[in-house]
Structure formats: C-alpha cells, structure tokens
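[1] coords please:
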Amino acid sequence: MDEPVFTMHARVSKPVFLGMLWAFTAVSFLFVLFRIVVRYGSFRRLYLDDFFVLLAWSIMLTTAIIWQIQGQVLYEIYAISAGTQSYTPDTLPKFLKFMRFIAPLTILFYSSLWCVKFSFLAFFFRLGSKIQSHRIWWYVVLAVTAAVWISSVADIDYKCSLGGLEDILIQCSDLRHVQYENRTFWANCAGDVITDLLILSIPVLMLWNIRISIGKKLILLAVFSATILIMAVAIIRVVINIDLDRSVDISWLYFWSFIEMGTAIIISCIASFRQLFVTSQNQHLYGKAAYRTPYQKLPNIGRKGYGPGESGPRGEGNTESQRSAVGATIVPLDVLYVRKEFEVANVPATKRPPLNREWE
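    Now for the predicted structure:
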C-alpha cells in the first residue's frame, strides 16, 4: 500500500525548484510594473488587457506562496523515498493534506495562463480592425479559447487530489488511470498551443491589411510572434516530463509550469511595449490618420492683407506669432497624404516677380 507513495524521486532539487519559482515571479513582476507605469503615463488609465495581466501575476504569486509552504511536504516525501529521512506516523496525513492542493494548484496554473491569453485578445480587440471578417474571427478565437480553458479545468483528476487516501494510493497508481491522466496532459498541451496559434492569427490578419512599410510589418510580426516561445515552453513541459506509462513527477511538472506562466506574462508585456511606441507616433496602429491640411488656419503671409494681430505692413511686428502658427500646423510627413492637381501655365516674363523680392 505504501509502495506508490514512497517510490517518488525528485528530478529537480528543492533549492532549484523554489529559487526558480521566486525568480520568475520577481522578474515577471518587474515587467508587469514597467508595463503599468508606461501605460498609465501614456494614457492616464489602464485597460482591460492590463487588468488581465495583473490578475495573471496575482495568481502566479498566490501559487508561489502555496508552493513555498506545501513544497516542504513534497520534498519531505522525496527524502523518505530516497531513504535519507525516516518515516513518521504523521507522514501519510501530511501527504494526504499535500495532495489536496494539487487540483487547486492546477486550476490556478491554467487560470493564470488563460488570463494572459484573454489579455492578448482584449489588447487586439482594442486595436481592432474595422473589417467585419476580422471582428467575426476575433469572436471565434475568443469562444474557442474560453472553451479550451473550461475543458482543461474540467478534465483535472479531482479524485486523485480530493479523494480519500486509499483512492490516491491504490486506484490512482493503476496503469490505466496513469495513462488516462497523462493523455489529459497531452490534450491540454495541444489545446494550449492551438489557442496560442489562433490568437497569433489575429495580428497577422491585421498586419496583412494595414498600409505600413514591410519593415514595420516584420518588426511588429516578430514582436507578436514571441508567443511562439510560450508554445515551445508548453510543449517542453509535457514532452520532457510525461511518459504515458509512468506517473508524472510533480516537482518537474510544476517546475516547467512556473516557467511557462512567467514566460507568458513577460511576453505579454513585451508585446504591449511595441504598441505603445507605435501609438505615440500614429495614435492608432490600425485606424486611419485624421489629419486635415491646415491651409485655412495659416497666417496671411502671402498677400498684403493683415491677419489677426498684425500691427503693420507685411505682418511686421508679428513674426513670432506667424512662426508659432506655422509650427503648430506641422505634422509628420509619413502620415500626411496630399492629393492635388496643379495646372502649369506659361507666365510672361514681365509678370514674373523678381527672385530677390520679398513676399508681399
């Protein structure tokens, strides 16, 4: 009866596990903090995607605190299994109490990961293209992403976490049950990667239709494609750890779970930094620039009439106001489009103004 419990071996040491756990939590916090400061400094407010990232990091912090406490019990069991620590009467009750946290910790993991996905979706919706097909595709991706999160939480083996001690020690160590549990890990990994690819397809469609240079498109696509790193970590988490016929090593599985959570939060913040730069230059990446040529507002410097505030002929004494008016109307050339047809006519030489005369 004790055999399934005390044949556990840690693939990652306790200092490495806890050190990595808090390192990713701290680093991701710095990225989140920088994101919030820049966002608030630029827009004087936070958006829905920012709150999703904050929620994802809060869940990660909660998970880290739980593991800091309950990880002591896990590594105590590893020590008993390795023969470096003696078995005591309270070992099994401790083990049962520890297993009670496995299902909630798994729910927190998927919830944190999916908060990052929903953050990306909210981010792209706010940028959103006005093309109806793009909007429809966004709603399709949202529905699929939500459905995969629900299924990932639903297929957790709650019986082997919240059940009795006999169920955990005997039934959950049965080969058929182990194979079923490992298949769910593979299925959830597939859902994780597929939803990431679907979310990545949204900015790809947008970039395909906007009128910016190829270089800028490639830069933006490279930034958004950083989510591929999250997919790589998700695959590594399962491929390295899961053997279909063997029970999963808890420390190794959650070691990579924390790496995936931290990486997802960091990548979501990096992707938003590029958008902040683009927004500051052109107000809206996927919108249309609404600049009008300000000819009517320019001072009358090309004729003899006096504009507002002019104090003498040719606008003398009003040089500073003219300069400020002209300077206020300057817009970036890359967003200014002028369409005007001009007719060129031969002008008699007698009517041409001398080149050295001032503007009248």
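
[2] drop to CA atoms for contacts and neighbour counts, all remaining ones
    Fine.

[3] what about the strands in the stretch 151-300 of the chain?
    For the stretch 151-300 of the chain, no strands are identified by DSSP state E, counting those that start in this stretch.

[4] what sits against the residue nearest the centre of the chain?
    In the chain, the residue lying closest to the centroid (CA atoms, centre = their mean) is residue 268, at 2.0 Å. Going by CA atoms under 8 Å, 6 or more residues apart in numbering, residue 268 touches 53, 116, 119, 120.

[5] this one next, for a side-by-side:
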Amino acid sequence: MADEAGQGITERGLVAVIWTLAGVSTVLLGGRLLIRNLVLKTFHLDDIFGALAWLLMIICMICSTLEAPLSYQYSAILIGETPMPPEAELESMTIKLRRWGVASQMLFWTSLYCVKFSFMFLYRTASGARSEYGKAWLGGMVYITLCYGICLIGVFGQCGDARYLWTFAQCSTPYVMGLDAKLIWVDYAFNVTSDLVVVILPMPVIWRLHMRLKQKLALSGICSLAIITIAFETVRTVKLYQENNNLTNLYSYLELLVSVLTSMLPSYRFLISPSDKDREYRRLFWTRITLRSYHSASSGYSMQNYDQTSRPAESQRAIHKGLETSQDVPPLPTGRNPV
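    Below you'll find the predicted structure:
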C-alpha cells in the first residue's frame, strides 16, 4: 500500500498497535499498585522503577506518535514514492528526525533499563538478607548500570562526536555510517547480556528454596520473562543493521512495550499461586476489595485487627492485650512482595 511508505505498516496501524499495548500496560500498572496498596500497604523500589518505566514509555510513545508523520514522509522520499525535495529541505527533515530520534532513544533506553532495575529490586526484596546473594546482586546491578551508560554513549556517539549530531554533512560521511553499524551491535551485545543477568541471577536462590518443584518452575518462569525482550531486540537489531525500514520502527516499539508489560506480571502471581501464603494474600486482597472482614483459613481475623497487627511483634502485643484474634493465625508478611 502506498501509505505504508515502505515501513510494512500504515501510520494509523502503527499508532493503533503501540497505544493498544500502552493501554494494556497502563491497566496492569494500575492493578499492580492497587494490589500492593491493599495487600502490603506499602510500595517498594521495584514498584517505583516499574512506574517510572511506564511513565517514560508513555512519553516515548507520545514522541513516536508526533514523529510518525515526518518519519513516513521521509521514508516515502527514500523509496521513491514521493519526489525528492530540494537539498536544503531534505537536510532540514533529516536533522529534525534526528532530534526526535535522540529524544526517543534516550527515553527508550532509560525506560528499558528501569524495567531491569525493577526486576532486580524485586529479587532483592524477595531474597531477604542473604549475604552470598547480596554480592552477586550488587555485581549484577553494577554491570546493568554500566550497560545502560554504554547504550547512552551510543545514542550521542552515533555521529562520531556529539557536536556533530545536528550537522547534516558531518553525520553523513562513510565513516559515520560504518560507525553506526558497529554501534548497533555493541548496544545489542550489552543489552542482551544485561537481560541474561536479570534472568540468571535469581536462579541459584530459587532452586535452593524449600518448595515444591512446580513452584520453583513457576518462579523460574517469572524470572525468565526477559527472554521475550531478547527476541524482539534480536529482530530489531537485524533490521537496523540491514537498514531496512520495513517494520523496523514497530519492532523497536514492541521491545519496549512488551518489556514494560511483562515487568507488571510478577505482581499478579499470587492470584493463581497454590501456596498457602499466596492463598492468604488472595483472601486478604478480595476481602479488602469487597470491604468485608478478612477470615483466615483457620479462624476469624478482621480487617481492622489486621491493620492494627500487620507486623508479627505488633500481633503478639495485640494478643496479650486481648484483641479478638486466634493464636494460630499466621501473621502475613508485610516486608515482602507476594511473589
């Protein structure tokens, strides 16, 4: 179709896809924050980074939507659908697109790495104070942060020198084109290895936990969600390296959108988990949603009493004071995520 401008998808179709997925991510974020507020009565760093990743993703999608008309116009010129404009006009379009591109790439990488930090802080909260894991976690955080810095260097170094970003002649030389092709694979290598750190790091801890094999596999599956983004990153990088516009932009947006979306999913695990702790979380969540009194599996436990005795020490003091509760009710943890 003529209005695809060689990108393999129409401008309306592209906008519809990215905002549909952005809407799904928004709903999942709202549910995540509601769950944490009702069940844990607090938020952790993984929630903060998850919300920040969503916010930056939304801003990136706004920039992409505003950029789309110019991007399709430029692509139509490159493939010959639209007559070549005067040289000065083409140079102006190129610089304007690069300005949009630098802004979008900054938002893209920052949002993507906020997703990784969200997973890392989730692991930290779930693992507790394990000294042997703490060193590995710190090393992983340092490596992921370095990878983020390298990706940002690639954004500002795509013309060889940041001073030439807004200069058409200096950014169109054969040297710069060759450098750009190399930077694409450098970014890919560091981005994928940082994803693998997010996937592999919690595995030793998970498989040493005293739980059923089915639960270990479920937790490992949650930690392996980053593999999905590796697939999109691979396709996107190959398309960029080939300098083929066909669906290139769509793959780039999908990588970010799917990454943010999957970062919300661990918060919903307790809704389907068969463990006793997660069943208690489910009962508490639904009773607070319906504004009814919470009853544990063993005896009555009102929401009012739960709010007053959410910590084990406070629960023990409340028991000695004679509050209406049963001595065999296990206190629900408040310092951990329901994962």
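
[6] tell me, how many neighbours does the alignment partner in the second structure of residue 254 of the first structure end up with?
    The alignment partner of residue 254 of the first structure in the second structure, by TM-score structural alignment, is residue 249. For residue 249 of the second structure, the tally of surrounding residues (other CA atoms under 10 Å) stands at 19.

[7] Can you give me the separation between residue 249 of the second structure and residue 94 of the second structure?
    16 Å (CA to CA, to the nearest Å).

[8] nearest spatial neighbour of residue 65 of the second structure, skipping sequence neighbours?
    Leaving out its chain neighbours, the residue that sits closest to residue 65 of the second structure by CA to CA, 6 or more residues apart in numbering is residue 15, at 6.4 Å.

[9] which position in the first structure aligns with the one you found?
    Aligned partner of residue 15 of the second structure by TM-score structural alignment: residue 18.

[10] Next up, identify which helix or strand its match is on.
    helix 14-43 (DSSP states H and E).

[11] distance of the match of residue 254 of the first structure from residue 315 of the second structure?
    For residue 249 of the second structure relative to residue 315 of the second structure (CA to CA), the value is 54 Å.

[12] now do residue 136 of the second structure
    35 Å.

[13] How about residue 154 of the second structure?
    Counting by CA to CA, the gap from residue 154 of the second structure to residue 315 of the second structure is 54 Å.

[14] what does residue 208 of the second structure give?
    On the measure of CA to CA, residue 208 of the second structure and residue 315 of the second structure end up 30 Å apart.

[15] same thing with residue 236 of the second structure?
    53 Å.

[16] before we move on, back to that, could you check how far the helix or strand following the helix holding residue 18 of the first structure is from the centre of its chain?
    Downstream of helix 14-43 of the first structure, the first helix or strand assigned by DSSP H and E is helix 48-82. Computed by CA atoms, centre = their mean, to the nearest Å, the chain-centroid distance of helix 48-82 of the first structure equals 21 Å.

[17] By how much does the helix or strand following helix 48-82 of the first structure deviate from the second structure on average?
    Going down the chain from helix 48-82 of the first structure, the next helix or strand is helix 91-99, by DSSP H and E. By mean CA distance after the TM-score superposition for the first structure, the fitted helix 91-99 of the first structure averages 2.7 Å away from its aligned residues in the second structure.

[18] Now helix 91-99 of the first structure: buried residues?
    Residues 95, 96, 97, 98, 99 are the ones in helix 91-99 of the first structure that count as buried (16 or more other CA atoms under 10 Å).

[19] and it with helix 48-82, angle?
    Using axes from the mean of the first three to the mean of the last three CA atoms, to 10 degrees, one finds that helix 91-99 of the first structure and helix 48-82 are set 160 degrees apart in direction.

[20] Contacts for helix 91-99 of the first structure next, please.
    Contacts of helix 91-99 of the first structure (CA under 8 Å, 6+ apart): 70, 73, 74, 77, 160, 161, 162, 165.

[21] ok, back up a step: which residues touch the match of residue 254 of the first structure?
    residue 7.

[22] And the residue mapped onto residue 274 of the first structure from the second structure, how close does it get to residue 132 of the second structure?
    Under the alignment (TM-score structural alignment), residue 274 of the first structure maps onto residue 269 of the second structure. Here residue 269 of the second structure is placed at a distance of 26 Å from residue 132 of the second structure (CA to CA).

[23] higher neighbour count, those two?
    Using other CA under 10 Å, the more surrounded residue of residue 269 of the second structure and residue 132 is residue 269, with 15 against 9.

[24] Could you measure from that one over to residue 219 of the second structure?
    9 Å.

[25] What of residue 238 of the second structure?
    From residue 238 of the second structure to residue 219 of the second structure the distance is 31 Å (CA to CA).

[26] Compare those two (neighbour count), which wins?
    Legend: neighbour count by other CA under 10 Å for residue 238 of the second structure and residue 219, higher for residue 219 (18 against 15).

[27] what's around residue 326 of the second structure, how many residues?
    13.

[28] Can you classify it by secondary structure?
    coil (DSSP: H, G, I helix; E, B strand; the rest coil).

[29] what's the neighbour count on the closest residue to residue 224 of the second structure other than its chain neighbours?
    Sequence neighbours aside, residue 199 is the residue nearest to residue 224 of the second structure in space, at 5.0 Å (criterion: CA to CA, 6+ apart). Residues lying near residue 199 of the second structure (other CA under 10 Å) number 21.

[30] One more: the one 5 residues further on?
    Taking other CA under 10 Å as the criterion, the count of residues near residue 204 of the second structure is 10.

[31] Sweet, I'm off.
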